[in-house]
Structures are given as C-alpha cells and as structure tokens.
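Asks: No letters, just coordinates:
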C-alpha cells in the first residue's frame, strides 16, 4: 500500500495557488508517471511518482517558487482560511491582500504547523496548528494560540494581540530557538517572546468568539457577494485524475480566474467565475461526468491520507446513513487510525483493539474548537456504528436549543384563530370579546357567554340568541 512517505508533497502556502502554477504541478506529476493527485488536510498537494527525479522536481518547483518534499515528512504547509474569503462570513478587515502579505512573509521552510485563520468561518479549523494566528475584531491584530502537545493538548492563548507585520517574527523565533525541543512551559515561552521579539502588541480586551459548529455546504456553483460565482469540487476517494484536473485548470486560465484554493477537507474551490462563463463551466462538469451534488453526508469527513481501511469505513457508514435517510448536516467526522492525527471534527471514530472494533467520541457541545472529547461508546463493532451515529446526531440537534420568538404577525394570526367570535345572523355584526361593546357598557374581555340575556345587537337590535359562533377557519 502506498504511504504518505512515498509521495511527492507540494507545499501550497495557505492553500492558495495560481492556475498557471497548478498546471505546472500537474504536468510534472504526469511527466513523472502519476495518474492522480491527492490533497492533504493541511492544504497541500500529494502525488505518487514512478520516477522521482530530483533534478526535474528542483527545476520545476524553483520556477514557481514552491517548496516540496520527497519521502519525508519534515516540513509543514501553512494553513489559512483564504479559501473561505468571499464565500463565508468573515472579518471585514481581513482582505485578500492581508493574507498574501502574511503568507509571503514566510519566505522559509517551516517545521512548525502554522495556522492563519479567520474565526468567523467554519470551513477551516482554528487550532490544528502548533502556532495559531486567529484574527481579532481589532483591525490588523491577531490572537496567538500555542498548542504543543508535549505541554498540554488544549491551545494556550497569549495574553496579547499581535500586529499583522509581526506574526512571522513569532513563528521564526519559536523555530530558530527549538521551542518544540526545549523543556519550557507556556509561561516561559511567552516570557521568551516578549523579551526577545520586537512586537507591536495590544492587550486582549475581548474573548475570542468561536464560529458556529454548523459545517457549511461547499460543493457546486454558488454566487459570491460581488456578483461572481464560486465552484466547489470534491472527489469522494481523494484521487483526482490529472487529465480531468488539467481541463479544469486550463479553463481557469482561459477565463482569467486568478486563484485556486484548497480546503483542509481534500477538496478545492475556484472563485471569481464570471456570469458569462458560468454555462461553460457547467458544460465542462457535464463533459467529464463530475457530480456537483454529493450527499452532505460525504463532504464532512476527515480521513488520514491514503488510508484505505478508513476510506472503506467511511463509504460503509455513508451508505448506511443514507439508507436511513438521516441528516448529519452541521456535524463533521474523523476516522482516527493513529495517535498522531490532530482532531478538528465534532465526531471521532477511533480504531479500538480487535478486528472491526471502534470507539465513538464527540466534542464538548459538538464544537471541535473546544478540543475536549468525550466517549459516546467504547469497543463497538463496525455494524453498530451507523445506529450510534444516528443517536448522536439526534443528541446534537436537541442540543442546539435555538431560542425563537414568535413574530407579531404569526401571533396575530394565531390569536385570531383561537378567538371565540359571534356573528349576528341578521346583519352580520361580529361580537369580539377582546373589545366588548362599550356603548352597551360591556367591558373588553367579556366573553359572549357572560353577556346578559337581554343583550341586543348594537346595529340591528337583534336578540342575543340571534348570534352564531363564527368559525375563522
């Protein structure tokens, strides 16, 4: 079985790549014997090369100023939420040029996992890095969360906001001084940074607001805020045919789409499609038989790269859940087969001892950003997982506890339906207990049955027994 270490790994900084550079990656992968490429959970590109010519790889990736690895897992790709820009809610100040400025400032290979993330969106996880820069409400200032598992699993927040221009200084200082190797706690790390890094900072005046746990649907063609369109593409087995991708990327170049963006969910998004080009995109999708409407059950899974057992289990569970016509919209799932995987989903299916045996976990409040997981079931067989996930999804929906207020219009309709109205059979005058009959000294709130026996219609003088109960329905 092909392993991650056997692949060429292309670092796509922040998950952002130009169509021209993407096409070069595809062509070099094809030249080296690959038929498919894969996407990693840190927005990188992977492909298996029959001939791993370092000379060819060096020449190609130097020409597009892109780093790569062969047979190693030493360096890390920088993760960013740029992919969510213009398609999901976000900080107004965090524009495209801010992302590019930060990512370009990282002009060296980093061994640290670094995240640059807008907390308003729910597509890209916040705390899967060792150094997590999270945009604050204060323009150009960022929360800094450190997460070194040797200290503690949960992220630790620095008590200062840091200016955009100084983010790379923090990351470089941590890496240059082997923070991951030193036996320091977070307090010692913070003291080191404040004493040795010239940073523009502000005090933290408000708590970070975590995004809603509802996972967005990101597949197909959708309208952006600027009258353009974006296209989300997903292959269920994370094996993207190079021949198909070449046609897609060539279409990007022909229609002057500027960027292709990768998600952490082994998929990608094309933004900035013009109205005049939309039909051509739909025809291209049809030509290659690409499904743009996979079940929402399929889009919210994080699996280890090239783990066939995990992929088979996912297919099995998706089929079982689909048979029961169950929605898992808003939830996200990880199949955890090793200890070094960083969790960032609301539900975790963990390999247990024994063949086809698993544990089922869920995050506190179903919010994976809280980094606190609880067991829902232990040591259960594969065949029991789908019913348990159904149970767990019901627990999730019941936990949402949305507080709704009845609108005045709905209340008026409901109240009128529930009224007991009486109408005179002679002139159709209506008696409404809410208003009573002030001219006959009948106070508001007096029910029809409480009216005196000699009550008469105020319009025609008809007797009380000439009134009939009126049915609003």
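Replies: Noted; the coordinates are in hand. All values reported here derive from a predicted model rather than from experimental measurement.
Asks: drop to CA atoms for contacts and neighbour counts, all remaining ones
Replies: Fine.
Asks: Show me the helices in the stretch 251-400 of the chain, by range?
Replies: Ranges of helices in the stretch 251-400 of the chain, per DSSP state H, counting those that start in this stretch, are 275-287, 308-323, 382-399.
Asks: what's next to the second one, contact-wise?
Replies: Outside helix 308-323, the residues that touch it by CA atoms under 8 Å, 6 or more residues apart in numbering are 237, 297, 298, 301, 303, 304, 335, 337, 385, 386, 390.
Asks: Using the three-state scheme, assign the residue nearest to the spatial centre of the chain.
Replies: Nearest to the geometric centre of the chain sits residue 123, at 2.2 Å (CA atoms, centre = their mean). Secondary structure state of residue 123, per DSSP: H, G, I helix; E, B strand; the rest coil, is coil.
Asks: if I pick it, what's in contact with it?
Replies: 81, 84, 215, 216, 263.
Asks: which among these gets closest to residue 72?
Replies: residue 263 (22.4 Å; CA to CA).
Asks: State the distance from the closest one to residue 39.
Replies: According to CA to CA, to the nearest Å, residue 263 and residue 39 sit 9 Å apart.
Asks: Which one of those two is surrounded by more residues?
Replies: Between residue 263 and residue 39, residue 263 has the larger neighbour count (other CA atoms under 10 Å), namely 28 against 23.
Asks: re the thing from before, what about the residue nearest to the centre of the chain, distance to residue 198?
Replies: For residue 123, the distance to residue 198 - CA to CA - is 33 Å.
Asks: Could you find the closest non-adjacent residue to residue 223?
Replies: residue 229 (4.3 Å; CA to CA, 6 or more residues apart in numbering).
Asks: show me where the stretch 101-250 of the chain has helices.
Replies: 167-176, 186-196, 242-254.
Asks: got another, please set it beside the one above:
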C-alpha cells in the first residue's frame, strides 16, 4: 500500500467557499497534512497519509466535493472568475453568470472546459478541449472553440451560444466525441466542420457569429500583494514553492468568515485571491501576512512562470532559471514562460522550455536535453508556433532562454516612442515645480517629471500624462494605470 496518496479536489471554476475550505483543512490537519497546493486548473492538490484517508473521503462525499485519488481523469473546469472586478473592465460578464453556468453543469466533465471573459489574459482561454469565450459585444452569448482531445488544433464554430445553454451543449459535445472516438479522439486529422454539423443546433439558443472570437494580447497583471481597487482591496498570495501551509489557509478562511467575504479564488498561476476587502478590515490581512511571515512582491520574472502540477523536478528547473534571469537582470514583462517535463502535460506559455530524456531505460534517462518553443506572436492563447532552439544541454539552456526573450523585445523596436525628437532643448528642473508626482501603488516607486525615467528611456522633462500607455514601473513593472498622484508634502512625510 502507498504510504501517501495524491488527492485532487475540484473546486469548479476556482471558486471556493471559505467555510467549506476551513472544514476541509481541518480534516486534512487531523490526517497529518501540513501543506496543500493549487493546480494549473484551479484545483486543490495534497498528499495524504493513505491510512488516514477514509475520514477525509467521507467528508468530501458528504460535502459533494468531487475528488480523485492518484488519478486525474476528470479535469477541473477553469474560469476567469478570479480576474473579475479586479483585472477586467467594461464587460457584461459577472461572477453571478459564472456561478449560474457552473451550477448547471450537473456531471463531472471528462474533458477540459474553459469558461473565459474575452477582456482578459490572466486565465488561459484555449487550454481546454471545450473553450467558451464570452462575446465582446453581444451580452450573454459565447463563442465556442473546440480542441479535440490529444490534438493541438483549434476549431471555432460559426455560431454563438446563449449562456443558459453552455452546460447542456458541453455535455452533448463530450458525448459526441466519446461516441465517435475513431473520428474525434486522439485523431490529428479530426475535422471540426464535420463535428459541428453533428450538433443538434435546434435544441439551443444560438445566433450567427458575425466575426471570430477576438483573443486579447497577453498581459499578465501583478497578481500578488494587497491592492486597492475602487473602494475596496484585494489580496493575492503566491508561494515560491507552490505550498500553502494549512494553518495559514485556516486563518485566511477565518478572516473571510469574520468579515463576511463569501468566497475566495484559486488561479491558474497556483495562487489564491481574496476580493472585496473593506478598508476597516485591512489591518487583519496585514496581520495575517505578518503572523505567518508570508513574503510578497516577488519579481515578475518569477511570477511569469508556469510549471506542471505535482512536479518537484520542474519546480527546481524553474527556480534555477529564475535565478539565472535575476542574475542577468533579464526583462520578462509581457511573457509567460512554461516548463514541460512530461509527455501528456499541457502548459500555458508564450515560451515553452521542454525537457526530453536521452536514452531512456525503464522510465529513467541517462541525461536530458531541452527544446525552447515559442507561441505564435508570443501569445500563449495562440498555441506553440515554432521551435526556437532544440537539443540544448542544461548549461546552455539559460543563455538561449535569454535569447528567446530578446527576440520578443526585438520585434518591439519598430514601435515609435511618441516623445522621440520632441524635446528641442534642455529643460531646467524649476520648470516642473507645478508638475504633480506619481507613485506606483505596488512598490511605491516614484515617477517625477523632473528627472524622468532614464532606465526606461524617458528623458527628464516628460510629464506623466504624456507617457505611452505601455509605460511600466521601473522596479516592479506595474502598468502605468497603477500609478497614483500624490502631493510633494505627502511624499516627504513617507521618508521622514
């Protein structure tokens, strides 16, 4: 008998009830579990002593929580719900809509289902087999994009589907594929047009898609730390080793329950987000981070990585590459770097580092080589496009990864900066005494027009309002809209 069993618990869409999670954590604690993690598909993962697993599974069944032991036959449903209200603006989609769809899915899907807002790139749009992308212009209608199991080609239906029919149609799609495996399952030549003709369209509310789904450019927001959004705060917690102490999560759930926060979210970046924190309760969350010594403000070139679930080797490779990128002060903003070490795993990435064994014998390899692959236009939603380098030994991997990153930024050189050539003569500092000062809300870095930002190519005398929308903080790479205007007097008090 195994000493430990791997347990996967599906919290559909990454939406988690603090009360239910607290009860689950208590059962895990009684079983001797001290740490848990969250997976790429927003599920909870843990290793439990096999001899103590029965009380835990009894609780899971009584709570109607879907789980698997040492298996992953039923992938969790991924949604962009964690991004709503904090990373997404100008959308008709609400958290209530996600919950309506999830509640209507009354079966455990065997295929990966993604339910995504088209106004975001925080969660992957097309890593599922059945991908629903909200229409950008028609409320409550969704684009349907199919990727047949074990293939890498996306087919988009020329119809859009009404919100209330997503659950039923997803179930029909799964049945069609499973009942016609010779046509649509593990078939590289599977034809999407033929498949869509088999859908019983009259049973659903549909309308013609006037244009294809518009996929957003990839832009990963800074998803950890305590941030103000409108009149409230949200907290994002990332763990370098992907492990969350049970004691910490129990205290987090307790604060949610005490302050009437009804849900928290897990993300595809293996982090946790709590939304709707009131100003009066902010001190509780700061105390939580202090008591459990939770580190914040990790570098972007660490947060941008994606690795496989339950894979210590992939995590160690990530840590090695992060260290190399830090040592060379390499920029990774705007990109997602994935690490793949298993044949059947799927990683969301702009640039993919793929490990492959050389001379494998009985599941072991004498050594490994690495390939670096890049997605089309470096957009991870567009899938892998081409091989950048292949058959690299480990000692050449970091250097070639930096070259692949440089290739991405080389394509940005054609972009003309709006202020180039606009400064005709040196400007004295006194000319800017009335110009307000702006400060990054994340790391408190100050942008002062008097000095500009030479490291980012911004000359002295450049007003904040004239900075390009692509400008980012020189320290934490937060977007321009994350800066707030402050008074000089207030700035002076911060440093007294």
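Replies: Structure received. The structure presented is a predicted model; accordingly, all values stated were derived computationally and were not measured.
Asks: re the thing from before, buried ones among the contacts of helix 308-323 of the first structure?
Replies: 297, 298, 301, 303, 304, 335, 337, 385, 386, 390 (16 or more other CA atoms under 10 Å).
Asks: Pick out the most distant pair among those.
Replies: Maximum distance among these (CA to CA): 23.3 Å, for 304 and 390.
Asks: closest to residue 13 of the first structure among the contacts of helix 308-323 of the first structure?
Replies: residue 304 (20.2 Å).
Asks: Tell me which residue of the second structure matches up with the closest one.
Replies: Alignment note (TM-score structural alignment): residue 304 of the first structure maps to residue 308 of the second structure.
Asks: list the contacts for its match?
Replies: So residue 308 of the second structure contacts 40, 314, 339, 340, 341, 345, 346, 347 (CA under 8 Å, 6+ apart).
Asks: Provide the aligned range in the second structure for the top strand by length along the first structure.
Replies: Secondary structure of the first structure per DSSP state E: the longest strand is strand 373-381. Against the second structure, the aligned range for strand 373-381 of the first structure is residues 385-393 (TM-score structural alignment).
Asks: how about that stretch: buried residues?
Replies: 385, 388, 389, 391, 392.
Asks: got it, and stretch 80-94 of the second structure?
Replies: 80, 81, 82, 83, 84, 85, 86, 87, 88, 91, 93.
Asks: In JSON lines: those residues, plus distance to residue 410 of the second structure and secondary structure.
Replies: Formatted as JSON lines, these follow (distance: CA to CA, whole Å; DSSP: H, G, I helix; E, B strand; the rest coil):
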{"residue": "80", "distance to residue 410 of the second structure": "31", "secondary structure": "coil"}
{"residue": "81", "distance to residue 410 of the second structure": "34", "secondary structure": "helix"}
{"residue": "82", "distance to residue 410 of the second structure": "33", "secondary structure": "helix"}
{"residue": "83", "distance to residue 410 of the second structure": "30", "secondary structure": "helix"}
{"residue": "84", "distance to residue 410 of the second structure": "33", "secondary structure": "coil"}
{"residue": "85", "distance to residue 410 of the second structure": "34", "secondary structure": "coil"}
{"residue": "86", "distance to residue 410 of the second structure": "31", "secondary structure": "coil"}
{"residue": "87", "distance to residue 410 of the second structure": "28", "secondary structure": "coil"}
{"residue": "88", "distance to residue 410 of the second structure": "29", "secondary structure": "coil"}
{"residue": "91", "distance to residue 410 of the second structure": "33", "secondary structure": "coil"}
{"residue": "93", "distance to residue 410 of the second structure": "36", "secondary structure": "coil"}
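Asks: which one of these sits closest to residue 179 of the second structure?
Replies: residue 80 (30.0 Å).
Asks: correct me, but that closest one touches residue 117?
Replies: Yes - under the criterion of CA atoms under 8 Å, residue 80 of the second structure makes contact with residue 117 at 6.2 Å.
Asks: Quick check: which helices or strands does the helix or strand encompassing residue 360 of the second structure pack against?
Replies: If you go by DSSP states H and E, residue 360 of the second structure is part of strand 351-361. Other elements packing on strand 351-361 of the second structure under the criterion 3 or more CA pairs under 8 Å, 6 or more residues apart in numbering; DSSP states H and E are strand 337-340, strand 364-375.
Asks: closest to residue 130 of the second structure out of these?
Replies: strand 364-375 (20.3 Å).
Asks: which strands and helices sit next to the closest one?
Replies: So strand 364-375 of the second structure, by 3+ CA pairs under 8 Å, 6+ apart, packs with strand 351-361, strand 384-392, helix 394-410.
Asks: run the last query once more with 7 Å
Replies: If you count contacts as 3 or more CA pairs under 7 Å, 6 or more residues apart in numbering; DSSP states H and E, strand 364-375 of the second structure packs onto strand 351-361, strand 384-392.
Asks: For residue 484 of the second structure, find the nearest of those strands.
Replies: Using CA to CA, those put strand 351-361 closest to residue 484 of the second structure, at 32.7 Å.
Asks: contacts for the closest one?
Replies: With contacts defined as CA atoms under 7 Å, 6 or more residues apart in numbering, strand 351-361 of the second structure is touched by 336-341, 365-375, 378.
Asks: Buried members of the residues you listed into ChimeraX, please.
Replies: Command for ChimeraX that selects the buried part of those, burial taken from 16+ other CA under 10 Å:
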select :336,337,338,339,340,341,368,369,370,371,372,373,374,375,378
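Asks: circling back to that earlier point, just put the helices and strands packed on strand 364-375 of the second structure in CSV and tack on distance to residue 98 of the second structure.
Replies: Listed next are these as CSV, based on distance: least, CA to CA, whole Å:
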stretch, distance to residue 98 of the second structure
strand 351-361, 30
strand 384-392, 29
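Asks: and the strand holding residue 360 of the second structure with strand 364-375, angle?
Replies: 160 degrees (axes from the mean of the first three to the mean of the last three CA atoms, to 10 degrees).
Asks: In strand 351-361 of the second structure, which of the residues would be classed as buried?
Replies: Applying 16+ other CA under 10 Å to strand 351-361 of the second structure flags 351, 352, 353, 354, 355, 356, 357 as buried.
Asks: Hmm, residue 132 of the first structure is touching residue 116, no?
Replies: Yes - with contact defined as CA atoms under 7 Å, residue 132 of the first structure reaches residue 116; the gap is 6.3 Å.
Asks: hang on, the earlier thing: tabulate the contacts of helix 308-323 of the first structure in TSV, adding columns for distance to residue 274 of the first structure.
Replies: Shown next, in TSV, are these (distance: CA to CA, whole Å):
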residue	distance to residue 274 of the first structure
237	30
297	30
298	28
301	30
303	34
304	35
335	38
337	42
385	44
386	42
390	41
